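Novice: show me the folded form of this:
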Amino acid sequence: SRLLAKLKGVAVTAIGWNGWEVSEHGTGSTLIGTGQGALMELHVDEREKKERAFKHLYSVGEGREPISGVCMELNPERMVVIVATPTRFFVFVGRSSLEETFAAYASRKAHMPPVIELPGDPGCASEVHVAQSEGKFAWLAQPGVYRGELAQPSLSQGWTEADFVAKHELLPFPAEGRGGEWPLSLGVTRYHFLLLYRTKLVAINQVSKEVVQEVPLSGAAARGLVGSPLGLTEDVASETWFMFTTEALHEISIRKEDRDMWRIFLKADYEKAVSHCFTREQREKVHTQQAEAAFAAKDYMEAARLFARLDVPQPTFEQVALRFVEVGDPAALHEFLRQKLEAFASEDRAQATMVATWLTELQLDRINRALVDQLRDFLSEYKDVLDSATTSNLLASYGRLDELMHLAALLDDNETVIEHLMQRGEIIRALGVLRKPTIPRELIYKFAPALLEAAPGETVDAWIQAAPPHAGARPLRRAGRPRRVPCSGASLRGVCHPRARLR
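Specialist: Okay, the predicted model is just below:
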């Protein structure tokens, strides 16, 4: 190591490295932030043992705040520079070198406005981290950790610097730290934020936003710690984090940090939860919860596929099948059985035979339903040109009584509908048809004896509730000889009811 002469007297507060240019021979184009808000370019060549370039590029905040973080995100098409102060977050975008990029901004009359601005003390700890491989950033500010994603909008169309920041939000510090001790530094691992305080190191899960571990850095529990904590830094090559103090450098041991991520993702992202499972039992728990969620959302086809994957004691095969029967979704039941049949091993022949037989029955029922639907659609479409008598005889000869009733209803042939309902013993439905306001009284009288004989109580109630109420005596008369009808208390109520009159 050696002192850089051109940095003498400069309060360097942040450094951004150009990962594409750093080598064993030099730093490449390095961006330096100062305590006066200036951005400087430095290029150190170790072969020549000197700084080849050191020039002022731009100033942010009119020198009111120090630059606390600098990161460069580069690709062949663009250069995106992230610059942070304790209270402001800037994005600079260019297509070529650092000098040309900032020259374009320096030529503007007005200062570049920040993309994000937060309240805070200019003297508070602040830094910014960018994970280029994941396209994410995290900014330590006084209100908390501001995090988000770096977007990639096209430069060929209209854009602003704000378009390069997406899905950003503020994650406040843990409640116990607010208004008291504030973080000194921030570390960002794959799944956690590390917050360094003077007395402790706190790990917060990035997904759940909960504190998962707290390591004391003071008192008897901090044995082995040398010096007072100052900050966190990462060895990018080995992905190892270190804590540096006033006297030493301590490695932070991070082991199996993805151990419980499957359980955390289970609350919102099942695909990620499965991808983070380590055991078959964990995967089965994810699939079970995913299947239950799909069933609760009435996405029965997806639930069928998911339940079919399960190989757990609960819920049982019979329980799952019964649930699809109860909700009346034969297609989902068919999908569940088919998937299960494909998953059966050769030694499960008896169960496979049972499921295959059930599937055959469902297939036949599906064919029957499809043909019935086609027939009913045909009758509905061509009812005006069909001869009602001929068509009714055809349907009756083939035993299609439901379709015959469907045709009668389409033609408003209430007499045929009532006759078939009576034949099938559906007296209540027949009475429902007779209660229509458009039903002629002669049709009521025609079926009255048979209705009284089959269901006297329901028939009398229907007459009483009719408007106007039907007479109780005339329906019992028929042309020719009177018919003998069983007399009961229920049938006599109609004769004695104060609203009924003899005609």
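Novice: for the rest of this, base every contact and every neighbour count on C-alpha atoms.
Specialist: Noted.
Novice: for the closest residue to F173 other than its chain neighbours, what are its contacts?
Specialist: Closest residue to F173 apart from its sequence neighbours, by CA to CA, 6 or more residues apart in numbering: G144 at 5.0 Å. Neighbouring residues of G144 by CA atoms under 8 Å, 6 or more residues apart in numbering: 170-173.
Novice: quick one: buried residues of the longest helix anywhere in the chain?
Specialist: Determined from DSSP state H, the single longest helix within the chain is helix 349-382. Under the neighbour-count criterion of 16 or more other CA atoms under 10 Å, helix 349-382 has 352, 355-356, 359, 362, 379 buried.
Novice: which of the contacts of G144 tops the neighbour count?
Specialist: F173 (19 neighbours; other CA atoms under 10 Å).
Novice: the helices in the stretch 301-450 of the chain, which residues?
Specialist: 317-326, 330-343, 349-382, 388-397, 401-410, 414-423, 427-434, 441-454 (DSSP state H, counting those that start in this stretch).
Novice: and what of the stretch 51-200 of the chain?
Specialist: So, for the stretch 51-200 of the chain - with DSSP H, counting those that start in this stretch - the helices run 98-106.
Novice: so what's the residue count around G187?
Specialist: The burial count for G187: 22, using other CA under 10 Å.
Novice: one more, for comparison:
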Amino acid sequence: MSLIDDFIENSNDALQPLYNGNTSSFLDTAGFEHADPVMLETGFVSAGLAKDETEIFSLDLVQFQFPAHLVAMSVSNEILVMALETNHILRIDLQQAHDVEDIEIPRKSEGKIYKIFFDPTGRHLLITTEQGENFYLFEKWKKAKVLSKFKGITIESVGWNRFNGSSSDTSTKKILIGSRNGLIFEAEIEPTDEFFKKEEKFCKQVYSLNRNVPITGLRIEQFPATTRKYLIVAATPTRLYQFIGNATPSKDDEVASMFESLFASYAINPVFQELPGDLNYSELQFYSQYQELQYQGAAKNFAWLTNPGIYHGSLVFGSQDIGDSVIDSAKLLPYPTTPNNDTTAAEIPLSIALTEFHFILLYKERVKAICQLNDQIVFDDVIPLVTGEEVRTMTVDNVKNTFWIYTDSSIFELIVSKEDRDVWKLYLEKQQFDTALQYCKNPAQRDKVLTTQAEHYFSQKRYLLSASYYAESTVPFEEIALKFVERDERDALKKYLLNKLDKLRRQDLTQKTMIATWLVEIYLSKINMLEDLAASSAGSDDISNFKAEQTVLEDEFKGFLEQYRTDLDKKTTYNLISSHGRTNELLCYASLIGDYEKVISHWIQEGNYKQALDVLSKQASVDTFYKFALVLMENAPSETNQAIRYLQYVVQQLKNTDPAIHNFLLTLYATQPTNDESALLQFLASEGREPHYNLDYALRLCSQNRRMQSCVHIYSNMGLYEEAVDLALKHNDLELARINADKPEDDDALRKKLWLKIARHVVEKKREIKTAMDYLQHCDLLKIEDILPFFPDFVHIDEFKVKFLLMLKLVVNY
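Specialist: Below is the predicted model of the structure:
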């Protein structure tokens, strides 16, 4: 019977919940599903030891009936491999947990499996024996192959190369191998199906520690900013070595060493940290923030298990060169003491694992977790062992961030859930407020951090900083405002109010108005205070500082008014600014809220007509134009002419059609201190039959300013031809009257009526009968009998005899 058949037979009686491949837990709904247990032939089953979900750490036993004792185990990228003392390898894809592969190691010697090493991709497995025989197993192989070039090397550690090569490359790429006797080898293994071709491309010794000690840890890291520069970390039970330098791979020679030149720089003077002790083993673990295969980054932290304790710190990659160190903030954490009868002793762990915030320590009978932030034990649980069962070690899937403990006959998963849940509290205790905020999970936690931070700065009299954080907290407004008022910290109060105002909702109108008004008072008081200080410091060196500070504050206040003008009450704000005698600020506020009449009135009262005209030209209210145009025309004619030229350009060149602009330009034309109407008439004519100015306003304005010809033009444009003719005759402008009398071309009756008005005016008013007879030739609608009634009773016919006979002749001929 084969091993797998024996395994299946012994597993048939067990109820085995289905494992769906998520290695975060073998118990909850993300792992084993308890709803409907089903039979599985793999032997995986939860023993139900997981604790409450609120626990960060929980130990979960995975039932697996081993056909033989477990020697070594490794998990990588959700692939689990186990080495049994019978020289068999079991391989399980945790996403297809029902399929267990049984692979036998070639029995060419009596050597027992010592350790196995699994690369991060879960494709390459190295197997080493006590006698220095080594084997290689690729991801799809059903049989391991002997690595003849590795013969005699008992492997203690492997530094996998995660940076060189592509994800589709089946080769291991250049890797480093640490031996039992202090030697480091560089090798590359590439799986092949060719019978006579060896998998190992090359295997070459590149460094010797010159000490007969095991190299218990190896790590290859690439400098983020310089892809050719590498860091190699090697650990022994008492020393931690660092090698920094450029790697020099050869493109032409496949078997060329990549790291030999790097190690050569340390042949004489190696760089290491030594922690003496009599421990014959150690472990080196790293934590990287980005663990996915395609996004792997440089390691962030490290932990080294040594005899004195856990030597740990962070890795900082910069401009380091040969002989330098990348280790920063290194510390030695002694192991926690364990009560033993009447004494306490610090037991040395068997293995260590590193998470983002915790050290996980594995002992002979229990597992502990220590928080890195406060060195406190946060988890301590007994491993449920049977009699004679022996804990082996711990293995970590660094890609999926899962943690596994195994004995010679059991497997446990240490489930880590939400380990950053309480981190914000720990950073808060350490007064690392910004970091604490990053780990807050809800508004209540965030408010606690902000409040504590504000109180901390307040106690240190750093009031401005305190104000910023108080404004983001939910501490009552009145309480904080009173704190700053009692200490007369006006600047801090201003900052607090500004931040609070900025965070109020749009519908909080009353609160916004109240706070904004208070800020106006604070700004004005501070500006006046600085002005008084500058005045009292005349002749001293401080005067320039006071004036500069005042200028900055005035600019800030104007910016405040611009931003919050809609939240301020107009009347209250006017009164406040006026009471402090701040004219410039008053004018600024008036301009911001569109109260241009107040601004213009001020400049006119000051006699600054040019400034008044500038303000007038920037606003669009027609009534304001009308109100101030005459005053400005009288007092600033030259500036007004400049305005006319500018508005002409806007209307004619820019084709502006805004009625306010056209009305204002009309006003400027009509109010010019001259009797010449040519410019005004030209403007009116250019507007056409559909002018952009207001006709009623134009007629009223021209009439008030005695622009008769323009009034006639406007009457005509409005279709009021009779009024146009009457006005022209009233001013004895016969030519203008005649022009307008002919405009109603489609209304003969009206034309005749208008011409009769002209004829009557000529006869009755001017007594020019001859001229009246001439009009009979200009208008085909008039006949002599139409104008005869206008002649006086006693008139000499000699004055128009010739014209009269001519007219009679025309009538006879007709």
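Novice: would you pull the TM-score for this pair?
Specialist: The pair, once superposed, lands on a TM-score of 0.68 when counted by TM-score structural alignment, normalised by the length of structure 1; 371 aligned residues with a CA RMSD of 2.7 Å.
Novice: where exactly do the strands run in the stretch 1-150 of structure 1?
Specialist: Remark: strands assigned in the stretch 1-150 of structure 1 by DSSP state E, counting those that start in this stretch are 12-16, 30-34, 38-45, 50-59, 69-75, 78-84, 88-94, 116-117, 127-131, 136-140, 144-150.
Novice: for these, give me TSV that also has distance to D260 of structure 1.
Specialist: What follows is the strands of the stretch 1-150 of structure 1, written out as TSV (distance: least, CA to CA, whole Å):
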stretch	distance to D260 of structure 1
strand 12-16	34
strand 30-34	38
strand 38-45	42
strand 50-59	44
strand 69-75	31
strand 78-84	32
strand 88-94	33
strand 116-117	33
strand 127-131	22
strand 136-140	22
strand 144-150	22
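Novice: nearest to E181 of structure 1, of the ones you listed?
Specialist: Smallest distance to E181 of structure 1 across the strands of the stretch 1-150 of structure 1 (CA to CA): 12.4 Å, for strand 144-150.
Novice: in structure 2, what residues pair with the closest one?
Specialist: Under TM-score structural alignment, strand 144-150 of structure 1 corresponds to residues 309-315 of structure 2.
Novice: for stretch 270-283 of structure 1, same thing?
Specialist: The alignment of stretch 270-283 of structure 1 onto structure 2 (TM-score structural alignment) covers residues 433-446.
Novice: which element, helix or strand, includes S238 of structure 1?
Specialist: Using DSSP states H and E, no element contains S238 of structure 1; it sits outside every helix and strand.
Novice: how near is it to A291 of structure 1?
Specialist: 40 Å (CA to CA, to the nearest Å).
Novice: what about these two, which has more around it?
Specialist: Neighbour count, other CA under 10 Å: between S238 of structure 1 and A291, A291 has more, with 23 against 7.
Novice: roughly how far does that one sit from Q339 of structure 1?
Specialist: On the measure of CA to CA, A291 of structure 1 and Q339 of structure 1 end up 14 Å apart.
Novice: also Q142 of structure 1?
Specialist: 55 Å.
Novice: more neighbours: which of the two?
Specialist: Neighbour count, other CA under 10 Å: between Q142 of structure 1 and Q339, Q142 has more, with 23 against 17.
Novice: from what I can see E210 of structure 1 touches I204, true?
Specialist: Yes: counting by CA atoms under 8 Å, I204 is a contact partner of E210 of structure 1 at 5.4 Å.
Novice: among these two, which residue is more densely surrounded?
Specialist: Higher neighbour count among E210 of structure 1 and I204: I204, with 20 against 12, using other CA under 10 Å.
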